[in-house]
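*Asks:* could you look at this predicted model? Sequence included:
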Amino acid sequence: MHIVLTGRKAIVTGSTAGIGRGTAEGLARAGAAVVVNGRGNARVDEAVRQIRDAVPGGDVSGVAADLSTMEGVEALVAQVPDADILVNNVGTAHLRPYAGIEDIAAIPDADWLGLFHLNVMSGVRASRHYLPRMVRKGWGRVVFVSSESAVNTPKEMLDYGMTKTAQLAVSRGLAEAVAGTGVTVNAVLPGPTRSEILGNLMARQARDQGITQEEAEQAFLASLRPTSLLGRFATTQEVANMIVYACSDQASATSGAALRVEGGVVRFVA
């Protein structure tokens, strides 16, 4: 399968590192004009430079904006008013030690609301702007980067899991709303991935325990994701490959779907 996105403009939110960074590069390799987004100019500029180096001749630009706020989304759309592809990737998680219900009860409102605004409302607000324009053109792709935590709720990250489930509801609802227009909306569900947040956590644990990062990742899987069929962390590129496919012409019959790239962690057939 040869994916060609020449002539398409793509925005990838939260794309200075991790899955977003891999997705931005993958879309650029397919010929799309790609807009990289992050909160700070320095990281955005560095990601743009790296992707241009990796994809000579690629059309890559950047917008620094904090998409956890309405003002940040407004800043993004002011600089990039139109797009054919929107990958709602920006998000984060609070990684905490977990012993029991007391830990969940101690999560403050600010953490619940902060994650909801960044992980969910950033995609709602961006989609609200770009989707009608895609519908008018008769072609468009919107992808929400959710997580296996959306359907395999993690008690150690309950606030994060809540936002990922919400993304699935938003994604499916938007897909229903644009049915038959040539625009598709899908969600992608990564599992444990060697991305910036989780990868850095594993690296710190490895240093603290005097083991390799691979050993730390195996301990994580054994204790928290024992149903993994992959038996290792995915790479950001493996996840990005699924996202790039969902953005392609070849994925024209896929909409309203939750596309799993979680290594078989979730134990159901669907």
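*Replies:* That came through, no problem. Numbers count the residues shown, from 1 in each chain.
*Asks:* going forward, measure contacts between C-alpha atoms and count neighbours the same way
*Replies:* Fine.
*Asks:* and the strands in the stretch 51-200 of the chain, which stretches?
*Replies:* Using DSSP state E, counting those that start in this stretch, the strands of the stretch 51-200 of the chain run over residues 60-64, 85-88, 140-145, 183-190.
*Asks:* which residues does the shortest one contact?
*Replies:* Strand 85-88 has contacts (Cα atoms under 8 Å, 6 or more residues apart in numbering) with 8-13, 122-123, 126-127, 130, 140-145, 247.
*Asks:* change it to 7 Å
*Replies:* By Cα atoms under 7 Å, 6 or more residues apart in numbering, the list of residues contacting strand 85-88 from outside reads 9-13, 123, 140-145, 247.
*Asks:* and those, which two are furthest apart?
*Replies:* The largest separation in the contacts of strand 85-88, counting by Cα to Cα, is between Lys9 and Val145 at 18.3 Å.
*Asks:* looking at the two, which is more packed in?
*Replies:* Val145 (28 against 22; other Cα atoms under 10 Å).
*Asks:* doesn't Val185 make contact with that one?
*Replies:* No. Using Cα atoms under 7 Å, Val145 is not in contact with Val185; the gap is 11.2 Å.
*Asks:* from Gln237, how far out is Val188?
*Replies:* 13 Å (Cα to Cα, to the nearest Å).
*Asks:* let me know the closest of the contacts of strand 85-88 to Gln167.
*Replies:* Phe144 (6.8 Å).
*Asks:* give the contact list for that closest one.
*Replies:* So Phe144 contacts 87-89, 167, 171, 186-188 (Cα under 7 Å, 6+ apart).
*Asks:* second structure for comparison follows:
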Amino acid sequence: MSFYTSLNGLKNAQTDLNVISHNIANAETVGFKRSRTEFADIVAGSAFTNPKQIQGIGATLTSITQNFAQGAVQQTGSALDLMVNGDGFFTTKSSITGNTYYTRNGAFSLDGNGLVQDGSDNVLQVFPTDAAGNVTGTTPTDCVVASTNTAGAEFAGLTVLENGNVTASYADGSNTVVGKIAVASFIAPTGLKQVGSSNWVSTGISGTATYGQPGAGQYGDILSGALERSNVDIAEELVGLITAQRDFQANAKAIDTASQISQTVINLRT
């Protein structure tokens, strides 16, 4: 039994190493959230077993939990580098598949079709507004900037205010609000499913997204000209890496010891 107990320990240590390695590899990934492994002990026994004689038979992985603590602020100066200063998520929708994603990576840009997107054809979602910035609907839609305004003046630039208003400026000096950024919130964000590129999708564990306007409640303000860095603490991860390595070595040593004992028993002479 000791072989399998230590084997479980080896597998758990390997999982821990994999998670820590993933965290370290993404230390410079914008909007990345670190994860940690959680384990539980396994005990063998029945209702008739003397509680003083019950022994453990190893450990098992219970979950890999995401940590959504806010990362450091990196000033960039680019108007479409955005950050949620709070607990909310940007919402994007794939222009190819129509899938909805949630992200803390606010590195957006304007493409040739006037869409504010993340470089992977995922378009930023906003609440529709009138030209003055008053919200006219509660269903998020694509953030689209017209190349010319109603007077025929050409597009000159884009700014995003703290309240989430996306404002387009035109050559004739006029400004038009093209939408207000829709910020998503979840009752259990740790239940979101990672799909890569600092994107998540909702699950039955996370619950469905609740949308709100920036600056209201838990949704957080919008910071323009800044990005949220990864919340990975390299020093903490390196300590965890050393610990996981020692755990792996200790379990390997336990298997080696059990093997030596088994060999000794086999070699006994009567």
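*Replies:* Arrived safely, thanks for sending. Because the structure is predicted, anything quoted here is derived from the model rather than measured.
*Asks:* give me the TM-score for these two chains.
*Replies:* Here the superposed chains carry a TM-score of 0.20, computed using TM-score structural alignment, normalised by the length of structure 1; 97 aligned residues with a Cα RMSD of 6.5 Å.
*Asks:* about what we covered before: any chance of CSV for the strands of the stretch 51-200 of structure 1, columns distance to Arg207 of structure 1?
*Replies:* Below are the strands of the stretch 51-200 of structure 1 laid out as CSV (distance: least, Cα to Cα, whole Å):
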stretch, distance to Arg207 of structure 1
strand 60-64, 33
strand 85-88, 33
strand 140-145, 30
strand 183-190, 26
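*Asks:* nearest to Thr163 of structure 1, of those?
*Replies:* Here strand 140-145 is closest among the strands of the stretch 51-200 of structure 1 (Cα to Cα), at 11.1 Å.
*Asks:* compute the inter-axis angle for the closest one and strand 183-190.
*Replies:* Strand 140-145 of structure 1 runs at 20 degrees relative to strand 183-190, counting by axes from the mean of the first three to the mean of the last three Cα atoms, to 10 degrees.
*Asks:* if we can go back for a sec, got JSON lines for the contacts of Phe144 of structure 1, with neighbour count and distance to Val35 of structure 1 too?
*Replies:* JSON lines is the format used below for those (neighbours: other Cα atoms under 10 Å; distance: Cα to Cα, whole Å):
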{"residue": "Val87", "neighbour count": "29", "distance to Val35 of structure 1": "10"}
{"residue": "Asn88", "neighbour count": "26", "distance to Val35 of structure 1": "12"}
{"residue": "Asn89", "neighbour count": "27", "distance to Val35 of structure 1": "13"}
{"residue": "Gln167", "neighbour count": "27", "distance to Val35 of structure 1": "22"}
{"residue": "Ser171", "neighbour count": "29", "distance to Val35 of structure 1": "21"}
{"residue": "Asn186", "neighbour count": "27", "distance to Val35 of structure 1": "20"}
{"residue": "Ala187", "neighbour count": "28", "distance to Val35 of structure 1": "20"}
{"residue": "Val188", "neighbour count": "26", "distance to Val35 of structure 1": "20"}
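*Asks:* closest one to Gly38 of structure 1 out of those residues, please.
*Replies:* Nearest to Gly38 of structure 1 out of the contacts of Phe144 of structure 1 is Asn89 (Cα to Cα; 10.7 Å).
*Asks:* which elements pack onto the lengthiest strand in structure 2?
*Replies:* Identified as the longest strand of structure 2 according to DSSP state E is strand 55-66. With contacts taken as 3 or more Cα pairs under 7 Å, 6 or more residues apart in numbering; DSSP states H and E, strand 55-66 of structure 2 sits against helix 2-25, strand 35-44.
*Asks:* in TSV, list those along with distance to Ser94 of structure 2.
*Replies:* Output for these, formatted as TSV (distance: least, Cα to Cα, whole Å):
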stretch	distance to Ser94 of structure 2
helix 2-25	26
strand 35-44	26
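*Asks:* identify each buried residue in the longest helix seen in structure 2, please.
*Replies:* The residue-count maximum for a helix in structure 2 (DSSP state H) belongs to helix 234-266. Neighbour counts over helix 234-266 of structure 2 (16 or more other Cα atoms under 10 Å) mark 237, 240-241, 244-245, 247-248, 250-252, 254-255, 258 as buried.
*Asks:* rewinding a little: most tightly surrounded among the helices and strands packed on strand 55-66 of structure 2?
*Replies:* Mean neighbour count (mean count of other Cα atoms under 10 Å) peaks for helix 2-25 among those, with a mean of 18.
*Asks:* name the surrounding residues that touch it.
*Replies:* Outside helix 2-25 of structure 2, the residues that touch it by Cα under 7 Å, 6+ apart are 34-37, 57-61, 232, 234, 237, 241, 244, 247-248, 251-252, 254-255, 258.
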